[in-house]
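1. A predicted structure for the sequence below; I have some questions about it.
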Amino acid sequence: MAKKFDTVVLGGGIVGVSIAVHLQQRGRSVALVDRKRPGNETSLGNAGLIQREGVYPYAFTRELGTLLRYARNRSSDVRYHPRAMPSFAPFLVRYWHHSQPARHAAIARSYATLIEHCVSEHRTLAAAAGASDLIRQSGWMKVFRSAQVRDEETRNAERWHAEFGVAFDSLDAARLREIEPALRGSLQGALHYTASDSVSDPNALVTAYAGLFEKLGGEFLIGDATTLQPGWTVDTERGRIDARAAVVAMGPWSDVVSTKLGYRLPLAVKRGYHMHYAPEGEARLNHPVLDVENGYMITPMARGIRLTTGVELGHRDAPKTPDQLTAVEPIARTLFPLGQRVDDEPWLGRRPCTPDMMPIIGPARRHRDLWFAFGHAHHGLTLGPITGRMVAEMMTGAQTLVDPAPFRVDRF
């Protein structure tokens, strides 16, 4: 006989785990189902940022010079698989459309309602999970190799501050050297986003949140989310389970289930890579650092210095092609004294993206008690806990902290 739950949450990344915790805290009996232990897919590899400053989601460039540079497929921040471009084209056209400045600004006004709670919701969950030591409350930095780019980015930060209260410090080259003495090269200063947090081990944080979920009485099960059937039933290693409600929070694989159920949602992926390095000698990196002109990030992690790449456009399950990592590694070594590689091979992750740059959060309109929570793009780690809270509030009929309307499924 199948075991029964109030809700089955499909997906053991930061979003799915956060939803499971919040539902369990509200008295629902929850099964969390994934093919791996929590935090071992997309949530494993990221720059570890909780981006309070991220009120404007990453737009598609509309500058002709940048587009031509990307078209040559040699850029350090964006690469693509030529054979994948025909299937990507409809998504990219819609992405470009929504990136028009006025539309992008309107999107930011909705998106900021989620972003403004990202740090506080993470800190609350981390405290409950006994994982506060994994979160650093010291912000992160963009560093600049040219005064022109520095000034452009500073104007953006000033606008974000005026519109949304984004906190930042503008650092000249001397002040930057005081804060990050191991950085090298003729840097022209930095922007320090002081209200954002960072994570020393994203996998450990998601694991801690999953541990809280189980401590609250929830059950994690290895299973095959693609076996979901209206009812709602799912096959797991311990047999079939039944639930009154189901939540699809499978990140870049969410469309496998949503499409099977008859939904045509515009989900694409941006792939990315990371590699860990031992620092040379006594070199220390105190903050995550984005090399703006070259489109990569270095972050101090428990495993070493994590180098993360920009965007690779390719089919979700295509083999690894870590050309960007190969291209930016020597550049990163000019910024910080990276030692030997720590990992056996580069890690590949996939960011689930929608063309309007906002996640899909809310009830599925054609099925009763089916909910979607995916499409968080570059901000999955950032928005996991606030998404979890919002979904749990909607499912239990509580007043939501954030208006869910801009993120509704039927906007597409």
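-> That came through fine.
2. please count neighbours and contacts with C-alpha atoms only from this point.
-> Noted.
3. how about the secondary structure of V166?
-> On the three-state scheme (DSSP: H, G, I helix; E, B strand; the rest coil), V166 is labelled coil.
4. what does L265 give?
-> Secondary structure assignment for L265 (three-state DSSP): coil.
5. does it really touch S254, like I thought?
-> No: here L265 does not reach S254: they are 9.7 Å apart, not a contact under Cα atoms under 8 Å.
6. which one's more surrounded, these two?
-> The residue with more neighbours, out of L265 and S254, is S254; 22 against 16, by other Cα atoms under 10 Å.
7. gap between the more buried one and F336?
-> 37 Å (Cα to Cα, to the nearest Å).
8. likewise for E152?
-> 24 Å.
9. of those two, who's got more company?
-> Each of E152 and F336 has its neighbours counted (other Cα under 10 Å); F336 has more, 22 against 10.
10. could you look up the SS state of the nearest residue to the more buried one once chain neighbours are set aside?
-> Leaving aside its chain neighbours, F336 sits nearest to L183 (5.0 Å; criterion: Cα to Cα, 6 or more residues apart in numbering). For L183, the assignment made with three-state DSSP gives coil.
11. since we're on L183, how many residues are nearby?
-> Neighbours of L183 under the rule other Cα under 10 Å: 21.
12. ok, now A102?
-> Residues lying near A102 (other Cα under 10 Å) number 10.
13. check what contacts the helix or strand containing it and list those residues.
-> Assessed by DSSP states H and E, A102 sits inside helix 101-115. Outside helix 101-115, the residues that touch it by Cα atoms under 8 Å, 6 or more residues apart in numbering are 51-57, 59, 98, 164, 356-358, 382-383, 386-387, 402-403, 406.
14. which residue ranges of the chain form helices?
-> 14-25, 64-71, 85-98, 101-115, 118-129, 147-164, 173-179, 202-215, 254-260, 323-335, 380-395 (DSSP state H).
15. please tell me how far E312 sits from A102.
-> For E312, the distance to A102 - Cα to Cα - is 27 Å.
16. quick one, what contacts G384?
-> Here G384 is in contact with 14-16, 18, 118 (Cα under 8 Å, 6+ apart).
17. tell me the contacts of N73?
-> Contact partners of N73, counting by Cα under 8 Å, 6+ apart, are 79-80.
18. another structure for you, compare them:
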Amino acid sequence: MAASVIVLGAGMVGVSVALHLQRRGRAVTLLDRQAPGEGASFGNGGLIQREAVHPHPFPRSFSELRRIAGNTALDVHYHPGALPGFASPLLRYWWHSEPTRYEHAARAFAALITTCLDEHRALAEGTEAMALLRPIGWMKLYSDAATFDAALAQARAAHEHHGVNYTVLDSMGLAAAEPHLQVSRLGAIHFTDPYSVSDPHALTLSYARQFEAAGGRFVHGDAMTLSRAGSGWRVQGAEDPIEAEDVVIALGAAAANLTRRFGYAPPTFGKRGYHRHYRMRGNATLNRPMLDTESRFLLAPMRAGVRLTTGAEFAANDAPPTPIQLERAEPIARSLLPLAERVEETPWMGIRPCTPDMLPIIGPLPGQPGAWCAFGHAHQGLTLGPTTGRLLADMMCGEAPFLDPTPYRAERF
């Protein structure tokens, strides 16, 4: 075989898998149509979310469903014609969000999340990547007392059960922490553990450079050409076919399109997201990422400027971009901060790969010896890439997994 492992997909998850396998002495080829980190890993809030021990459930209250159904919300937008294609996975998502089933998913999700800082540090320490991992956390702002009290109760429970650290700011403390905030809020919760990544694309590229420096190979190619080659696998690179004993499918939202050809059709679905950067007026600054719960979008300081990141858009994967949420959010963002001109006129768009039970798919591809899955991380691919890489490498190399992989097995679908 020309290589012992082919990793399909060079986002944060795929790069992390490739790097962990390379560190264990496997000969690895990383393949993607684009350069590393140019898919969903490029556009996100730039947070390594140690506090995110609870995944995003499907809303179950009538008032919340009615708010979303109006299709005017800032955090959720949908193309009406695309909804029939989402009916089955969203119904399963709703089913898994029932409180008892959700609690089971949350325990499994928290087991992954609580490792994220250590696993990123294990890849970043001693490299230029450490400068990208800013230990400043992020803040959630509140203007309603009942909502604030409920959030504080949840934060206390997360601290007690999962070691999530935070501080509470009143209105004056928030104004002191963010002196250029142009509105008054009742208070904020500052989650102190998460890293704020100043350039998520650069972080993926840094890990990819480590992989290549250790002897790994990156090639351009079409993952959809994957086929059996004897007892192994073959895929077409830009110049030559590549063969290997094992293959890892880390293609994010496109993964199920490939696995279906090999008899595995998980009910995954994509949430589209957008971002755009803005400069600040004069000497104004934003000190740390913040999400204003009244406005429902994230603003984060990045190398390129202040990044405005939208929530979820439900649309056909091949539908043209419709950055309606950005257009709705921008005037509100300008009321929150002294934003100046847009850095780029055309916003970025990507697709977050989601599963109905809110857990990623990590482990062997059913019925296909030598094929492995690493996809379905929804909003947390940046956070969980190194954790997934280590867990899958443990399994592939016959080592005792550092976490119980059972909740993430592909066979659950």
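-> Structure received. The structure displayed is predicted, hence computed values, not measured ones.
19. kindly provide the TM-score of these chains.
-> Aligned and superposed, the two chains score 0.98 in TM-score terms (TM-score structural alignment, normalised by the length of structure 1); 410 aligned residues with a Cα RMSD of 1.0 Å.
20. what lines up with the residue nearest to F336 of structure 1 in structure 2?
-> Alignment note (TM-score structural alignment): L183 of structure 1 maps to L181 of structure 2.
21. end-to-end on stretch 1-17 of structure 2?
-> OK, stretch 1-17 of structure 2 end separation, Cα to Cα: 20 Å.
22. with stretch 20-29 of structure 1 instead?
-> Per Cα to Cα, the first residue of stretch 20-29 of structure 1 is 9 Å away from its last.
23. in structure 2, which residues correspond to that stretch?
-> Residue span in structure 2 matched to stretch 20-29 of structure 1, by TM-score structural alignment: 18-27.
24. what does the matching stretch contact?
-> The contact list for stretch 18-27 of structure 2, computed with Cα under 8 Å, 6+ apart, reads 3-5, 7, 28-30, 207-208, 210-211, 214-216, 389-390, 393, 397.
25. which of these are buried, as a PyMOL select command?
-> Command for PyMOL that selects the buried part of those, burial taken from 16 or more other Cα atoms under 10 Å:
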select buried, resi 3+4+5+7+28+29+30+207+208+210+211+215+216+389+390+393
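26. for the equivalent of R284 of structure 1 over in structure 2, grab the count of nearby residues.
-> Matched to structure 2 by TM-score structural alignment, R284 of structure 1 sits across from T285. Counted by other Cα under 10 Å, the residues lying close to T285 of structure 2 total 19.
27. in structure 2, what stretch matches the helix holding A102 of structure 1?
-> If you align by TM-score structural alignment, helix 101-115 of structure 1 falls on residues 99-113 of structure 2.
28. mean per-residue distance, the matching stretch versus structure 1.
-> Stretch 99-113 of structure 2, aligned to structure 1 and superposed, deviates on average by 1.1 Å (mean Cα distance after the TM-score superposition for structure 1).
29. and the gap between P80 of structure 2 and L133 of structure 2?
-> 39 Å.
30. quick revisit: go ahead and confirm the match of L183 of structure 1 touches L339.
-> No: between L181 of structure 2 and L339 there is no contact under Cα under 8 Å: 10.6 Å.
31. what residues sit buried inside stretch 183-194 of structure 1?
-> For stretch 183-194 of structure 1, burial by neighbour count (16+ other Cα under 10 Å) applies to 183, 187-194.
32. for stretch 62-73 of structure 1, same thing?
-> Buried, per 16+ other Cα under 10 Å, within stretch 62-73 of structure 1: Y70.
33. how about stretch 72-86 of structure 2?
-> For stretch 72-86 of structure 2, burial by neighbour count (16+ other Cα under 10 Å) applies to 73-78, 86.
34. ok, so of those, who is nearest Y166 of structure 2?
-> Nearest to Y166 of structure 2, judged by Cα to Cα, of the buried residues of stretch 72-86 of structure 2 is D75 at 24.2 Å.
35. how about the contacts made by whatever residue of structure 1 lines up with the closest one?
-> D75 of structure 2 maps onto D77 in structure 1 when the alignment is built from TM-score structural alignment. Neighbouring residues of D77 of structure 1 by Cα under 8 Å, 6+ apart: 294-296, 309-311, 324.
36. hmm, try it at 6 Å
-> With Cα atoms under 6 Å, 6 or more residues apart in numbering as the criterion, the residues that contact D77 of structure 1 are 295, 310.
37. so how far is I115 of structure 1 from it?
-> 24 Å.
38. hmm, back to that, grab the nearest non-local neighbour of the match of R284 of structure 1.
-> With sequence-adjacent residues excluded and distances taken as Cα to Cα, 6+ apart, T285 of structure 2 is closest to H180, at 6.6 Å.
39. counting neighbours, what do you get for the one you found?
-> Neighbourhood size, H180 of structure 2 [other Cα under 10 Å]: 17.
40. list the contacts of the alignment partner in structure 1 of S206 of structure 2.
-> Using TM-score structural alignment, the equivalent of S206 of structure 2 in structure 1 is A208. A208 of structure 1 makes contacts with A129, as judged by Cα under 6 Å, 6+ apart.
41. what's the closest non-adjacent residue to F191 of structure 2?
-> Of all residues not flanking F191 of structure 2 in the chain, Y166 sits nearest, at 4.3 Å (Cα to Cα, 6+ apart).
42. check the alignment and tell me where that neighbour lands in structure 1.
-> Residue pairing (TM-score structural alignment): Y166 of structure 2 is matched to F168 of structure 1.
43. so its match is in contact with A195, correct?
-> No: using Cα atoms under 6 Å, F168 of structure 1 is not in contact with A195, being 7.4 Å away.
44. these two - which one has more neighbours?
-> It is F168, of F168 of structure 1 and A195, that has more neighbours when counted by other Cα under 10 Å, with 21 against 17.
45. next up, the contacts around the more buried one.
-> Counting by Cα under 6 Å, 6+ apart, F168 of structure 1 has contacts 192-194.
46. what's the closest of those to E329 of structure 1?
-> Using Cα to Cα, those come closest to E329 of structure 1 at H192, 23.2 Å.
47. alignment lookup: that closest one to structure 2.
-> In structure 2, H192 of structure 1 lands on H190 (TM-score structural alignment).
48. returning to what we had before: looking at the helices of structure 1, which is buried most?
-> Mean neighbour count, computed with mean count of other Cα atoms under 10 Å, is highest for helix 14-25 among the helices of structure 1, reaching a mean of 28.
49. how big's the offset between that one and structure 2?
-> Looks like 0.1 Å for helix 14-25 of structure 1 (mean Cα distance after the TM-score superposition for structure 1).
50. what's the match for L228 of structure 1 in structure 2?
-> That one, L228 of structure 1, aligns with L226 by TM-score structural alignment.
51. what sits against the nearest residue in space to that match that is not next to it in sequence?
-> Excluding the flanking residues, the one nearest L226 of structure 2 by Cα to Cα, 6+ apart is V235, at 4.5 Å. Residues in contact with V235 of structure 2, defined by Cα under 6 Å, 6+ apart, are 225-226, 241-242.
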